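Undergrad: All I have is the shape, not the residue letters:
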């Protein structure tokens, strides 16, 4: 018997079971925060590559061993209610992005998971130079700041990104084979825009319906979470992502 009627206390076996369950929960959360995580596609911004409801397995070890406390840096509330004393804290305990940085950088066309910047990056009024000309880009406040987003990495640090009639140019040359991942109803023009050092330019494959770097700016390197490698569910959608 696991419960004593006389003392009203839990017997040791019952206490051990509770601690075992808590241990499993903590282990699962650490695994999710550092190794692998599941990401469910909430919108159509990545059609045709990813559909609403697709379940992705994300490799969080791609860039390094993540600091599980880093999540507290992005949220102004704990459990959506309590004030978060670590929000944008300068403490290395939560500010540090990686416990172990592998030094790996995202490749062009990788599908990346990242934290939406809390404000336009690198600035709301971004000034840059192309061919000796000083240009400006104006970004808006990101929606759902601090949440996880999934987009395709298009521009690497130092690149000049441009859209002409919906076609992507990198450093003046059209990106090859973009029909494989681009939604074909995009006829937009954008840029040219220079990607600052330490940042990345991301786009949704379904660009007419995507909130991305064209609007709220670039993704800082320390906001990268991982790379999506395969669609796990539904079973008829299972495939490796390229």
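TA: Yep, that arrived. Not measured: the values here are computed from a predicted model. Numbering: from 1, shown residues only.
Undergrad: Could you use CA atoms for every contact and neighbour count after this?
TA: Fine.
Undergrad: Could you find the closest non-adjacent residue to residue 164?
TA: residue 189 (4.7 Å; CA to CA, 6 or more residues apart in numbering).
Undergrad: In contact with that neighbour: list those residues for me.
TA: Residues near residue 189 by CA atoms under 8 Å, 6 or more residues apart in numbering: 162, 163, 164, 165, 166.
Undergrad: In addition, the following structure is provided for comparison:
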């Protein structure tokens, strides 16, 4: 969606400058020429700019500093988020950032443990990804035998039974669903109990200042900090807080799930 953000900024600036130029210069010239040219019409580009600039400016402000919609493209956050979920992301939870550059200019807070965050991964800065914050600055995080160890203390897990997926998530049917007791934010995760050939990403990491350790809730189907490292604070985009629609195909294709509408992201 980076192309949309760039296009929105460019169009807003262009229409705003045309409107301002007309107000300060062009309109006065037309008024002065009224005695020479009867019924002098307002240029089309000025007319369109004056009409579209307020709308574009409002959309840009809301999308950049209030809330931005995103679509979940994969199963990496199952069972919390499903492929096809359309979510809203709080853009001011961690500070106000400029569009396109993502540079923070007002500091309003930092992620809490367990927050589901949207960010630009260091190795794919042109993309937006979503994961859960597991490790905060100063933490030591280990992952062994399908278990998170936080500052030397293994997290507790509650067995919830076999998971039954639907739609694109059917590939995870039969996986073990568990509740992970992450301090401050218990949440559900998925893990495969059968033999699985993927590298589980075991290891131990110390989280430095200005970085976070993030993981997907679908532990065997998530490319996260276990594989590519720690997330810099500067790459954060916002905090995911609401599912407002679910539609797996771009034209729904019979996969519209009304039960997902209005679900808070835990």
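TA: Nice, I can see it. Nothing here was measured: the structure is a model prediction, and the numbers come from that model.
Undergrad: Okay, the residue nearest to residue 164 of structure 1 and residue 170 of structure 1: tell me how far apart.
TA: Distance of residue 189 of structure 1 to residue 170 of structure 1, given as CA to CA, to the nearest Å: 14 Å.
Undergrad: do residue 240 of structure 1 as well
TA: Look at residue 240 of structure 1 and residue 170 of structure 1: by CA to CA, they are 26 Å apart.
Undergrad: Check residue 78 of structure 1 too.
TA: 41 Å.
Undergrad: doesn't residue 49 of structure 1 fall inside a helix?
TA: No: the secondary structure assignment for residue 49 of structure 1 gives coil rather than a helix, going by DSSP: H, G, I helix; E, B strand; the rest coil.
Undergrad: That one -> structure 2?
TA: Alignment note: residue 49 of structure 1 maps to residue 80 in structure 2; criterion TM-score structural alignment.
Undergrad: my guess is its match meets residue 178, correct?
TA: No: contact status for residue 80 of structure 2 versus residue 178: not in contact, 11.7 Å apart, counting by CA atoms under 8 Å.
Undergrad: sorry, back to before: joint contacts of residue 189 and residue 170 of structure 1?
TA: Common neighbours of residue 189 of structure 1 and residue 170, counting by CA under 8 Å, 6+ apart, are residue 162.
Undergrad: Show me where structure 1 has its helices.
TA: For structure 1, the helices defined by DSSP state H occupy 12-34, 92-95, 213-216.
Undergrad: Put together a markdown table for the ones you listed, with mean neighbour count and distance to residue 68 of structure 1 on each row.
TA: As requested, these are exported to a markdown table (neighbours: other CA atoms under 10 Å; distance: least, CA to CA, whole Å):
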| stretch | mean neighbour count | distance to residue 68 of structure 1 |
| --- | --- | --- |
| helix 12-34 | 13 | 5 |
| helix 92-95 | 16 | 8 |
| helix 213-216 | 20 | 26 |
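Undergrad: and of those, who's closest to residue 43 of structure 1?
TA: helix 213-216 (16.6 Å; CA to CA).
Undergrad: The closest one against structure 2, how far on average?
TA: In the superposition with structure 2, the average deviation recorded for helix 213-216 of structure 1 is 1.1 Å (mean CA distance after the TM-score superposition for structure 1).
Undergrad: give me the number of residues near the counterpart of residue 202 of structure 2 in structure 1?
TA: Counting by TM-score structural alignment, residue 202 of structure 2 corresponds to residue 190 in structure 1. Residue 190 of structure 1: 14 surrounding residues under other CA atoms under 10 Å.
Undergrad: The residue nearest to residue 190 of structure 1 when sequence neighbours are not counted: how many residues sit nearby?
TA: Sequence neighbours aside, residue 163 is the residue nearest to residue 190 of structure 1 in space, at 4.8 Å (criterion: CA to CA, 6+ apart). Close neighbours of residue 163 of structure 1, defined as other CA under 10 Å, add up to 18.
Undergrad: To which residue of structure 2 is residue 163 of structure 1 aligned?
TA: In structure 2, the residue paired with residue 163 of structure 1 according to TM-score structural alignment is residue 143.
Undergrad: need the contact list for the closest residue to residue 126 of structure 1 other than its chain neighbours.
TA: Once flanking residues are discounted, residue 126 of structure 1 sits nearest to residue 137: 5.2 Å by CA to CA, 6+ apart. Each residue near residue 137 of structure 1 by CA under 8 Å, 6+ apart is listed here: 125, 126, 127, 193.
Undergrad: tell me, what's touching residue 80 and residue 178 of structure 2 both at once?
TA: By CA under 8 Å, 6+ apart, residue 80 of structure 2 and residue 178 have these common neighbours: 188, 189.
Undergrad: rewinding a little: neighbour count for residue 78 and residue 170 of structure 1, which is higher?
TA: The neighbour comparison of residue 78 of structure 1 against residue 170 (other CA under 10 Å) goes to residue 170, with 19 against 13.
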